[in-house]
Every structure is written in C-alpha cells, then in structure tokens.
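Student: next input, structure requested:
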Amino acid sequence: MLRGIDTARSVGLNPVKLNMVVMAGINADEVLDFAMRTINDGWHVRFIELMPVTGGEAAASLFVPASDIRKRLEVVGELEPCLPGVGNGPAKYFRFPGAPGTIGFITPISEHFCFNCNRLRLTADGKLRPCLLSEYEVDLKQPLRGGISLAGLKQLIEEAVANKPRRHHLEEGYVLRDRPFTQVGG
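Tutor: As a prediction, the model looks like this:
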C-alpha cells in the first residue's frame, strides 16, 4: 500500500487522504505510524470507528473508540483543532503543531453525528440513499434512462433528502441487511 501511495505522490497526486477503520488486534497498533505521516509526509488521515453493521460479537470486540485513539497519539504532542475544508462531512479535524497534514476522527458510535451529516450516497446501480445506515433508496437510474426532466430529477433528490433519518440505530442492534458498504459507497 505504501509503495502505491508513494508512486501516486511522485506523479503529482497530492494531497494523500487516507481513511483508516481502527480495529483492536488488527491495525490499532498502526495508529501512531499513520499519525506520524501527517507530520513527516503531509498526509491527511481520518481515523474511523468501526460500525457494527453486520451484527455479532466480533464487531464489538474489534471496536476502538476515538478517545482511545487520541490517547495513543498524546505521545507525539497535543492535537490542535483545525477547520475542515468545505464538504468534509462529519469528521472533526486536528493537527499536531507545525504538521502540514491533518488528523480527522469520524465517530459514528462514540459521538453520534447524524444531526450534522451532509451526505447522500449513489449506489453503483443508480439508487440514491440518504443515509449509509438506512435501507431506504430512491431509484434514479430508471427515471434517467426514461428521460426524466430536470424538475423531475430535482423532485426525486428532494424526496431522498426529505427521507434522511434523524439518526442511526446501530447501538440498538440494527443490522444492515440489504447491501455491504462497498455497494453503497461507504
């Protein structure tokens, strides 16, 4: 992976933005290494809490809250809050003093952010989902293939936005049954 990122950077694909779903016993020991890349290489790293979307005890045993991740980073220095760029969604951004890169935390479990979510997801088969963690979808593919007007398309998108749930229900044991994240764009 690192070789691929270095190659991308060498041909001008910058900045490097990397998402890391932190999991106990799998990659949690690499958090500090990735955080150091924000200082040494200017990467923008987002640490994401594992979402237990398939249910079961395995996800619970792998979960690492963002507060634990932050504690691991304290050996480097204090994280300073920084303003996110436009369109960066629910992440909260920080940086080490003098670091060119940033560290973001996406905390769907420990710090619910649904009220602040500005995302819609378009699936590979043309369905618009107002929430990654909801099975509600609005079909855009068939209307687009059928020649829907711009006003009609706008109405469908507004329908999806109007049906955006106020919050997810993962902590209540909700399990995403219809599609894996890879098919939803998450």
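Student: use CA for all of it now, contacts and neighbours both
Tutor: Fine.
Student: what sits up against stretch 56-72?
Tutor: 22-25, 28, 31-32, 47-52, 105-107, 109-110 (CA atoms under 8 Å, 6 or more residues apart in numbering).
Student: number of nearby residues for Thr123?
Tutor: By the criterion of other CA atoms under 10 Å, Thr123 has 20 neighbours.
Student: sequence B follows; please return its structure for comparison with A:
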Amino acid sequence: MSESTPLRLTDSHGRVATDLRISLTDRCNLRCTYCMPAEGLPWLPKDEVLTDGELVRLAGIGVEHLGIRTIRLTGGEPLLRAGLEALVAELATLRTPSGDKPGLALTTNGIGLADRADALVAAGLDRLNVSLDTLDPETFKTLTRRDRLADVLAGIDAAVASGLAPVKINAVLMRGINDHEAPGLVAWAGEKGVQLRFIEQMPLDAQHGWRRSEMVTADEIHAKLSGRFDLVEDPVDRVTRGAAPAELFRVGSTPQRVGIIAAVTRPFCGACDRVRLTSDGQLRTCLFSREESDLRGPLRAGVSDREIAERWVIAVRGKLPGHGIDDPTFLQPDRPMSAIGG
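Tutor: All right, here's what the predicted structure looks like:
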C-alpha cells in the first residue's frame, strides 16, 4: 500500500466506519447496578492510559486520513478526565481533508456538568448525551448506589441553558425497579425540551449477571408509553435514520420526539458506522468484541501515522457482521461497559 493510496475504514461486509467513540477514562463516580459491582473495579494504572497528546494524535489520524467525521467522548465518566475542556479544544482544531470540523459529542452521567457546560461548549463541544434512568431520588440511589440525582438534574439544566440542542437523555429501564417510570420520564423530557431515548439493557455488566429474560424489551417500552401517549413513527426519521441507533417517535401532535434503541431485540448492526478506542489505546470494532487491536504500543514505539492508519484499516476489515447476542455461543466481552466506552 503506497503512501498516496486513500484509506477508508471499510469492513468485509461493506460498512464504513465514520464515527469514533473515545473512552477518556475507565473511572466513574457512580456504581450503577447494570455496569459494575458496589465496590467498584480495579482502575487502569495511569501510565497505561493514553495522554491527551496521544488521544489527539490518534483522533487526528482518524479524521485526517481515515474518514472519521464524528467523535464522541465517553468513559467511564469523561468529566473525571483532568483538563477535559482543553482536550475538547484540541480535538476541535482537527479538520477532515475537505476542511470540515468533525462533530464533537460527549456522553456523561451529568455529575459536575452544571459548572462546566458553558466551558465545554466554548471549547467546541457540539452535542451532549446524559444518562438518567429515574426521577425518583430513592430509586436513583438504588440504581447508582449514590445520592446524586440533584447534581445530574442541575447538569441537564445547565446543558440546555448552554444552547446545546437537542440535549439527549439516555434511560435504561430495569424490570421491577424503574420500568414504571417510562411515561413520567417522557412527560418530564417534554417539559424540559430534551430528547429522551430508552435503551434496552445490554450484556455489559462487570458481574455478567445480565439475563435476556429479565430485560425490558423495546416492544414493552413502546407498550408502556402508548398507554399514555399517542406515539407516531417519525416519517423523516424513517428516511434519514441511516446508522442512528434510535427509532424515533413523535409524541402526539407535539414537536417532542422520543427514541427507543432496541440494541438487543432489533439490532442495527447492518448499518453500524462506529469504531471504539479505549482509554488505554485498544481499538474495538464492536461494543461486544472479545478481541482488540493495540494502537498504543505502535504509537509509543514511534511508528508513523501512515502505519497506524494501516493497522486501523486491517482491524476494521475483520469486523464481524453482528454482535451475536442471539447466538447460543455468545459470550460477554471481558471488559465491562465502564472500561469500553459507550
């Protein structure tokens, strides 16, 4: 492969990766029951975590040489990354070969966001997702093992006030815990002017306790909402959805839209355009991958951008056709969600 050969992240099934998810840290200040045990997890040693310079270089290779058009920063909890605003500002200087700035997004639990939303927007952040599963303080404590609901709600208010639009709220319903709150969450989202998205619980918990039989399915979520709201499939979304994971519905005759992400029961793997970089520099072609490709080692060994790009291309070429959750031989990835990034 010559230096002049254009590179693209195309897999053997014809999909092209244009969306890069970067985990900034495996650390988190919550202990959500569907993610990690109460005592937490062993965190990565600091010297194994990519530096800001390494992250920006890898992101730059993706944007400038491999067709990456959007970057989403995740965790663990990305707000725990020291100097996040400066890192966002550096990423905002990247340009595609046509001169476009890549879209920059952040997924957070919202703790600490109240004091930082404006600074993140000023640094170049374009979009924001906040995880929120309940509006009940006691249920929040049960699910997250922390009494921080007020902090999350304050962070959402600050995000809306900062001008980010739409602010998206990701909610996971747990049977017998918060699944009865679905209609109330939709009503709250309409009042706040945020876009709520329900996500089927996925097998990414560190305890490997996920059971499909206990999962609240997309059909159940739709039925719960339809008992109170008139949900109308969004005709624009049906045409333009592309690789977006959420199926969107308009709430009655209002402009409000609610999304349902059926990652398990109606997988959208055939349109997947994502590739993931863990905080320790491992490339993952799927959220559920059990294999990773090391980019940190070559990066620290001093190899060229072109060679790193070619390694990246080879890794994506081997991407599997789907996550395989329905396969009887399916095994959860060794890393939990907090160490992979959403």
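Student: report the TM-score for the pair.
Tutor: Put the two chains on top of each other and the TM-score (TM-score structural alignment, normalised by the length of structure 1) is 0.85; 185 aligned residues with a CA RMSD of 2.4 Å.
Student: filter the contacts of stretch 56-72 of structure 1 down to the buried ones and hand me the PyMOL line.
Tutor: Listed next is the PyMOL selection for buried residues among the contacts of stretch 56-72 of structure 1, using 16 or more other CA atoms under 10 Å:
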select buried, resi 22+23+28+31+32+47+48+49+50+51+52+105+106+107+109
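Student: for Arg175 of structure 2, give me its contacts.
Tutor: Glu214, Met215, Val216.
Student: which residue of structure 1 sits opposite it in the alignment?
Tutor: Aligned counterpart of Arg175 of structure 2 in structure 1: Ala24 (TM-score structural alignment).
Student: now that match: how far from Lys164 of structure 1?
Tutor: Distance of Ala24 of structure 1 to Lys164 of structure 1, given as CA to CA, to the nearest Å: 31 Å.
Student: my guess is Ile156 of structure 2 contacts Ser131. True?
Tutor: No - the pair Ile156 of structure 2 / Ser131 is not scored as a contact, 9.8 Å apart, by CA atoms under 8 Å.
Student: more crowded one of these two?
Tutor: Using other CA under 10 Å, the more surrounded residue of Ile156 of structure 2 and Ser131 is Ile156, with 28 against 18.
Student: just give the nearest non-adjacent residue to the residue mapped onto the more buried one from structure 1, would you?
Tutor: Here Ile156 of structure 2 is matched to Ile5 in structure 1, going by TM-score structural alignment. Nearest non-adjacent residue to Ile5 of structure 1, counting by CA to CA, 6 or more residues apart in numbering: Val16, 7.5 Å away.
Student: give me the number of residues near that neighbour?
Tutor: Quick note: Val16 of structure 1 (other CA under 10 Å) scores 17 neighbours.
Student: ok, now Thr182 of structure 1?
Tutor: By the criterion of other CA under 10 Å, Thr182 of structure 1 has 9 neighbours.
Student: what does it correspond to in structure 2?
Tutor: So, by TM-score structural alignment, Thr182 of structure 1 is matched to Ser338.
Student: ok, its match to Leu149 of structure 2 distance?
Tutor: From Ser338 of structure 2 to Leu149 of structure 2 the distance is 19 Å (CA to CA).
Student: can you show me the strands along the stretch 101-250 of structure 2?
Tutor: 103-108, 127-131, 167-172, 195-199, 231-233, 247-251 (DSSP state E, counting those that start in this stretch).
Student: Provide the aligned range in structure 1 for the first one.
Tutor: In other words, strand 103-108 of structure 2. By TM-score structural alignment, strand 103-108 of structure 2 lines up with nothing in structure 1.
Student: can you give me the offset of that strand from its chain's centre?
Tutor: 8 Å (CA atoms, centre = their mean, to the nearest Å).
Student: thinking again about what came up before, host element of the match of Thr182 of structure 1?
Tutor: helix 337-340 (DSSP states H and E).
Student: next, count neighbours for the equivalent of Glu310 of structure 2 over in structure 1.
Tutor: Residue mapping for Glu310 of structure 2 onto structure 1 gives Gln155, with TM-score structural alignment as the criterion. Using other CA under 10 Å, Gln155 of structure 1 has 12 other residues around it.
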